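J.: give me coordinates for this.
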Amino acid sequence: MVEVVDPTSLKYDSQGLIPCVVQQWDTGEVLMVAWMNEESVRLTLERGTTWFWSRSRQELWNKGATSGNTQQLRELWADCDNDTLLAKVDSPGPACHTGNRSCFFKTVSKED
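T.: Next up is the predicted model:
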């Protein structure tokens, strides 16, 4: 069952932020995790590209605006508690600032 959520019902943390997992819409590949605020959610829905809140720079950023690797929004989902988002996107280029396709290119393992 799919439930439609109004953006005003999203639950932001004490800094006014909500985590967003970004996933390639057709393959399910997890590309990145970033933070959104009310304005970046609104811009993402209105403009059809992903917008996030940079905690380090304290400003909005449109993913890929400078690199050309913009992410076209296909769907925006909220979890069961409305406190985490999942953006399904078409991301033809690298999603990571390192140039990697995904920010998740490192494995964690216990040393022997």
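J.: contacts and neighbour counts: CA atoms only from here.
T.: OK.
J.: which residues of this structure fall in helices?
T.: Secondary structure of the chain, counting by DSSP state H: helices at 38-47.
J.: which parts of the chain are strands?
T.: Along the chain, the stretches classed as strands by DSSP state E are 18-24, 30-36, 51-54, 59-62, 72-78, 85-90.
J.: out of those, which comes closest to residue 7?
T.: With CA to CA, the closest approach to residue 7 among the strands of the chain belongs to strand 72-78: 9.2 Å.
J.: let's see this one next to it:
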Amino acid sequence: MTHAETHDREQGRVLDPRYDAAGLITAVVTHHETGELLMLAHMNAAALAATLESGEATFFSRSRGRLWKKGETSGHVMRVVEARIDCDQDALWLRCDPAGPACHTGEASCFYRAIEADGRSLRPIIDPK
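T.: Predicted structure coming up:
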């Protein structure tokens, strides 16, 4: 990539995602009001296009090998309030309004356990609400 192309990607105003070798880009999802980290997923070009068109988060499931709209079976869709891309356009940040728990386990966030100091144990994060 030339210096001019790098500059355009990093400083320009054109969306030009840099997908990895598998055609994916990482998407971090947070709650738009609280800033709580809700989930991390991946998108391919079709998932990003569907998300931007519908306003509801759509991802690419690596395990299923297909697109999946968050909440397609549970109804817990993620309405995108704002989509941001990082400086070199290889990661997305979706600020969302969740219609229910983000995690398929029913937890508000997929990050509901902390790693203990021993490096082997997990402890649940207790939501003070």
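J.: quick TM-score on the pair, please.
T.: Scored against TM-score structural alignment, normalised by the length of the first structure, the superposed chains reach a TM-score of 0.92; 109 aligned residues with a CA RMSD of 1.5 Å.
J.: before we move on, the earlier item: so which of the strands of the first structure comes closest to residue 104 of the first structure?
T.: Proximity to residue 104 of the first structure (CA to CA) singles out strand 30-36 among the strands of the first structure, at 6.9 Å.
J.: ok, and what's touching the closest one?
T.: Applying CA atoms under 8 Å, 6 or more residues apart in numbering, the contact partners of strand 30-36 of the first structure are 17-24, 51-55, 95-96, 101-104.
J.: where in the second structure does it align, residue-wise?
T.: On the basis of TM-score structural alignment, strand 30-36 of the first structure is assigned to residues 37-43 in the second structure.
J.: next: stretch 51-70 of the first structure.
T.: Using TM-score structural alignment, stretch 51-70 of the first structure pairs with 58-77 in the second structure.
J.: on average, how far is the match of strand 30-36 of the first structure from the matching bit in the first structure?
T.: On superposition with the first structure, the mean distance recorded for stretch 37-43 of the second structure (mean CA distance after the TM-score superposition for the first structure) is 0.2 Å.
J.: count of neighbours near the nearest residue to residue 48 of the first structure once chain neighbours are set aside?
T.: Using CA to CA, 6 or more residues apart in numbering and skipping residues adjacent in sequence, the residue nearest residue 48 of the first structure is residue 73, 5.1 Å away. Burial of residue 73 of the first structure is recorded as 20 neighbouring residues (other CA atoms under 10 Å).
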